[in-house]
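A.B. asks: With the input below, show me the fold.
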Amino acid sequence: MNAPADAAPVGTARPAWARVKRALALLLFLVVAVIIVRYARGVKWDQVWASITGLPWQVLLACSALTAASFTLYSSFDLLGRHYTGHKLPTRRVMKINFISYAFNLNVGAFVGAVAFRFRLYSRLGLNNATITRIMSLSLLTNWLGYLVLAGATLAIAPLPLPPDWGLDSFELRWLGVALLAVALLYIGMCLWSPRRSFDIRGHELLLPPRRMVPLQLAMSCANWMLMGAIIWLLLGRQVAYPSVLSVLLVAAIAGVITHVPAGLGVLEGVFVALLSHRVSEWELIGAILTYRALYYIAPLLLAVVLYLWVEARAPARIRP
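C.D. replies: Here you go, the predicted model:
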C-alpha cells in the first residue's frame, strides 16, 4: 500500500522520543560496558571460581527449588491469558508454551522468546493472531505490574544505599519509587474502575482484563520477582539484606531491557558489581551471578530446547509448515 501523498518521509517522521530512547540505551550500554571492563581487569578469577565451587550443596539445592518454583509460576501467566481470551487449550499445553517462551526470552531476547515462539506454537494449536497478541500482552502486563509495585515500594520505603560517588541521595530515590507506584496504581485503577474496557494503541486494541483478575496478576508477578531475588540472596550467603538484593535485581532488570542485550549478558553482573561491590567482594558477587545464570538461564534453556524439539516432532503433519 502506498503512503498518502502528504505523508512525511519515513526518515524524517521518526518521533523525537524514539531518538531519545536510543541515545539513552546507547549511553547506558556504554556505561555498563565501562563498568564491566573496569572491574574485569582487576577481578581475581581464581577466587571467583573458588567462590562458586565453595557454595554448599544445600544452597544450590534450595536455589534450584526456587528456580523451579519461579518457572512454574511464570508458566502460569498464560493461564490468565486463557481466561482472558476464552480459548480452550489444555493447561499442560499452555504452561509448556509459556515455559518455552520464557526460557528463550531470558536468553535470546523478547522478540524471539516472548513473541516468535508464542506465535508459532499457539498458531499451530489453532489460535488466531489477535488471541495470541492478547495472551502475550496480558503476560507482559502481569510481569511488569509486579515489577512496578516492588521497585516502587522498595525505593519509596527503603531506598537502596548507593555508592557515595553516584551522587544520588535517598530523597531522589524515594521520589522515583513514588513515580513507579503511581504508574502501577494507574493501571490498577483503570482495570478496577474504568467504564471503558477497550483502548486503541497505535492500531492495536488493548482490552483491560476483568476486575477480579488484577489482584491475581499482582500477587503472581510480585511472588515471581521475589523468588528471583531470593535465589541471588542465598547465593550471596545472606551477606546483604534481602530487600537490597531485590532492589539491585530490579535495577538490573530494567537496565537489561533498556540496553537490549540478550540475556542481559554483562548487564546483570555490571549492575551488581557497581551497586554492591562496596559491601561484598567482587569475586563473590560475580561467582554468585554466574551461578544464578547457570541455574536460572542455562538449565531452563536446555530443558526448553528439548521440550520445543519434542513439541515439533509431535506436531501433526497437516499443520507443519
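A.B. asks: going forward, measure contacts and count neighbours with C-alpha atoms only.
C.D. replies: OK.
A.B. asks: Distance of Leu106 relative to Pro161?
C.D. replies: Note on Leu106: its distance to Pro161, by C-alpha to C-alpha, to the nearest Å, is 28 Å.
A.B. asks: out of the two, which sits in the busier spot?
C.D. replies: The residue with more neighbours, out of Leu106 and Pro161 and counting by other C-alpha atoms under 10 Å, is Leu106; that gives 20 against 13.
A.B. asks: Name the helix or strand for the more buried one, please.
C.D. replies: helix 91-108 (DSSP states H and E).
A.B. asks: Which SSE is immediately downstream of that helix?
C.D. replies: Criterion used, DSSP H and E; the element after helix 91-108 is helix 118-123.
A.B. asks: re earlier: outside of the helix holding Leu106 itself, list whatever touches it.
C.D. replies: The contact list for helix 91-108, computed with C-alpha atoms under 8 Å, 6 or more residues apart in numbering, reads 71-72, 74-79, 110-115, 117-118, 121-122, 262-263, 297-298, 300-301, 304-305, 307-308.
A.B. asks: And this one, please, so the two structures can be compared:
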Amino acid sequence: MSAVAAAEPAPRRPALRARPWWPWLRKGFWLAFFALLGYLLVSQARTIAWDEVAQTLRELPLPVLLAAGGLAFASHLLYSTFDLLGRRAVGHRLPAPKVMLVTFISYAFNLNMGALVGGVASRYRLYGRLGLDEMQVTRVMAVSMVTNWLGYLLLGGLAFALFPLALPAEWDISDAVLQIAGSLLAAVALGYVAACAFSRKRSLSLRGHTFTLPSGRTALLQLAMSCLNWSLIAGTIFVLLQGQVDYVTVLTVLLLAAVAGVVTHVPAGLGVLEAVFVALLGTQLAPAQLIGTLLAYRALYYLAPLALAVLCFLFLEIRHKAPSRNA
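C.D. replies: The predicted structure is shown next:
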C-alpha cells in the first residue's frame, strides 16, 4: 500500500507517430519560459524600493537579521523534503539530494512566479530530465500540495477560530463567520488524518486513477511538517518585527494573507501580503515600518532563494546538455 496519498497511472495509450514539429515546439516553449523568467526577475526587482529595503536592513541588528535568515533557510530546507514523501508514494529511486534540489528550485520559482509557471513547469522539466514520466511527476506534486495545505488548514483553522482578529469593515467578514470558517478548516485537516488512520476503504477511483490513502502515521507526519513550515515562515516575519507584534497575531495575519486575494480587493501598488499586514496591523505599527520590514522579509525569503534557484537551474541545464555535446 502506498505510504502517502497517490494516484496509480492509467494504462498507457499506444505511442503516437513521431511529430517532426514537436521538438521545435518544446524548445520554443522553454525558450519562452527562460525569457519570462528573466523578465519576471527584472520586473520584480524594479518594483521593490531597494532604498527602503537597504534602510530597513541597516536598521536591523545583525543578530535579528541572522536569526530571520536562519528561519527562512530552515523553512526552505524543510519544504525541500516534501517531495521525499512523494518519492515514497511513487516508488521511484532518485537520490534524496536530487529530489530536494528539484523541490527547492520549484518552490522558489513557485513563490515568485506562481504555481503554473514556477512550481509545475519546473518540476516537469527537472524531473523529466531525471527520468520520471509525467504521471509520476503529477503524483509527486499532488503529495507535496496535500502536505503543504494540510498544515495551513489546521493552523489557519485554529487561529481563525480561537484568535480572531478585528478585520477592516470593508472586508465585510464578521468574527462569527471567520470562527465558523476556521472550525471547518481545522475539521477538514483532522478529518483527513482520521480517515487515513481509521478508514477501511483505503482507495478511491476517479477518472481512471486510483487514489490511495496513506497510513495514519504518514498523515500525522505530513501535518507536522506542514505546520512547522508555516510556523517558520511566520517566525521569520516575527523576528524581523523584533517582537513588536506577538507571534500568534503575525501567524494569523500571514494565514489570512494567503486567502486575502479571494475575499477582498488589494490596494493598487501593494502586494497581498503587505496590504493585509498594513490593513490589520497599521494601528499598531507605522505602515512605512511594516512595509519596509516586509520588503526585507521578501528579500530574505523570496528573492535570495530565487537567485540561488536560478543558478541551480542553469547549472542543471548546462550539465544536462554537456554529455550530448561530447557524444
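A.B. asks: Identify the residue range in the second structure corresponding to stretch 229-237 of the first structure.
C.D. replies: Aligned using TM-score structural alignment, stretch 229-237 of the first structure spans residues 234-242 in the second structure.
A.B. asks: What's the end-to-end length of stretch 117-136 of the first structure?
C.D. replies: Terminal residues of stretch 117-136 of the first structure lie 11 Å apart, using C-alpha to C-alpha.
A.B. asks: By neighbour count, which bits of it are buried? Give me those.
C.D. replies: For stretch 117-136 of the first structure, burial by neighbour count (16 or more other C-alpha atoms under 10 Å) applies to 117-119, 121-122, 124, 127, 131-136.
A.B. asks: out of these, who's nearest Glu312 of the first structure?
C.D. replies: Leu121 (8.8 Å; C-alpha to C-alpha).
A.B. asks: quick one: what's aligned to the closest one in the second structure?
C.D. replies: In the second structure, Leu121 of the first structure lands on Leu126 (TM-score structural alignment).
A.B. asks: Distance check, its match against Trp149 of the second structure.
C.D. replies: Applying C-alpha to C-alpha to Leu126 of the second structure and Trp149 of the second structure gives a distance of 23 Å.
A.B. asks: So which residues of the first structure form strands?
C.D. replies: Using DSSP state E, the strands of the first structure run over residues 198-201, 204-207.
A.B. asks: which of those strands sits most buried?
C.D. replies: Comparing those by mean neighbour count (mean count of other C-alpha atoms under 10 Å), strand 204-207 ranks first with a mean of 14.
A.B. asks: What is the mean deviation of that one from its aligned residues in the second structure?
C.D. replies: In this overlay with the second structure, the average offset of strand 204-207 of the first structure from its partner residues is 3.7 Å by mean C-alpha distance after the TM-score superposition for the first structure.
A.B. asks: Which two among the buried residues of stretch 117-136 of the first structure are spaced furthest apart?
C.D. replies: Once C-alpha to C-alpha is applied, those give Arg124 and Arg134 as the farthest pair, at 16.6 Å.
A.B. asks: okay if I get the strands of the first structure as CSV plus distance to Ile258 of the first structure?
C.D. replies: Converted to CSV, those look like this (distance: least, C-alpha to C-alpha, whole Å):
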stretch, distance to Ile258 of the first structure
strand 198-201, 21
strand 204-207, 23
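A.B. asks: quick one: which of these is nearest Ala184 of the first structure?
C.D. replies: strand 204-207 (16.7 Å).
A.B. asks: From the contact counts, what lies against that closest one?
C.D. replies: Judged by 3 or more C-alpha pairs under 8 Å, 6 or more residues apart in numbering; DSSP states H and E, the packing partners of strand 204-207 of the first structure are strand 198-201.
A.B. asks: what sits up against the strand it packs on?
C.D. replies: With C-alpha under 8 Å, 6+ apart as the criterion, strand 198-201 of the first structure contacts 205-208.
A.B. asks: circling back to that earlier point, which residues in the second structure does the helix holding Leu106 of the first structure align to?
C.D. replies: The aligned range for helix 91-108 of the first structure is 96-113, by TM-score structural alignment.
A.B. asks: Can you tell me what Gly157 of the second structure aligns to in the first structure?
C.D. replies: Aligned partner of Gly157 of the second structure by TM-score structural alignment: Gly152.
A.B. asks: I misspoke; the intended subject was Leu184 of the second structure.
C.D. replies: Using TM-score structural alignment, Leu184 of the second structure pairs with Ala179 in the first structure.
A.B. asks: Next one: that match from Val149 of the first structure, what distance?
C.D. replies: For Ala179 of the first structure, the distance to Val149 of the first structure - C-alpha to C-alpha - is 10 Å.
A.B. asks: For the second structure, which segments are assigned as helices?
C.D. replies: 22-47, 50-59, 62-79, 82-90, 96-113, 121-129, 134-162, 175-198, 216-240, 247-263, 272-281, 287-298, 304-326 (DSSP state H).
A.B. asks: want to throw these into TSV with distance to Ala7 of the second structure?
C.D. replies: Listed next are those as TSV, based on distance: least, C-alpha to C-alpha, whole Å:
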stretch	distance to Ala7 of the second structure
helix 22-47	27
helix 50-59	44
helix 62-79	22
helix 82-90	8
helix 96-113	19
helix 121-129	17
helix 134-162	6
helix 175-198	15
helix 216-240	16
helix 247-263	27
helix 272-281	34
helix 287-298	35
helix 304-326	28
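A.B. asks: Quick test: name the residue nearest the centre of the second structure.
C.D. replies: For the second structure, Tyr107 is the residue whose C-alpha lies nearest the centre (C-alpha atoms, centre = their mean; 5.6 Å).
A.B. asks: ok, Ala179 and Val149 of the first structure, which is more surrounded?
C.D. replies: Val149 (22 against 16).
A.B. asks: Wait, the more buried one touches Ala184, no?
C.D. replies: Yes - contact between Val149 of the first structure and Ala184 holds when scored by C-alpha atoms under 8 Å: they sit 6.2 Å apart.
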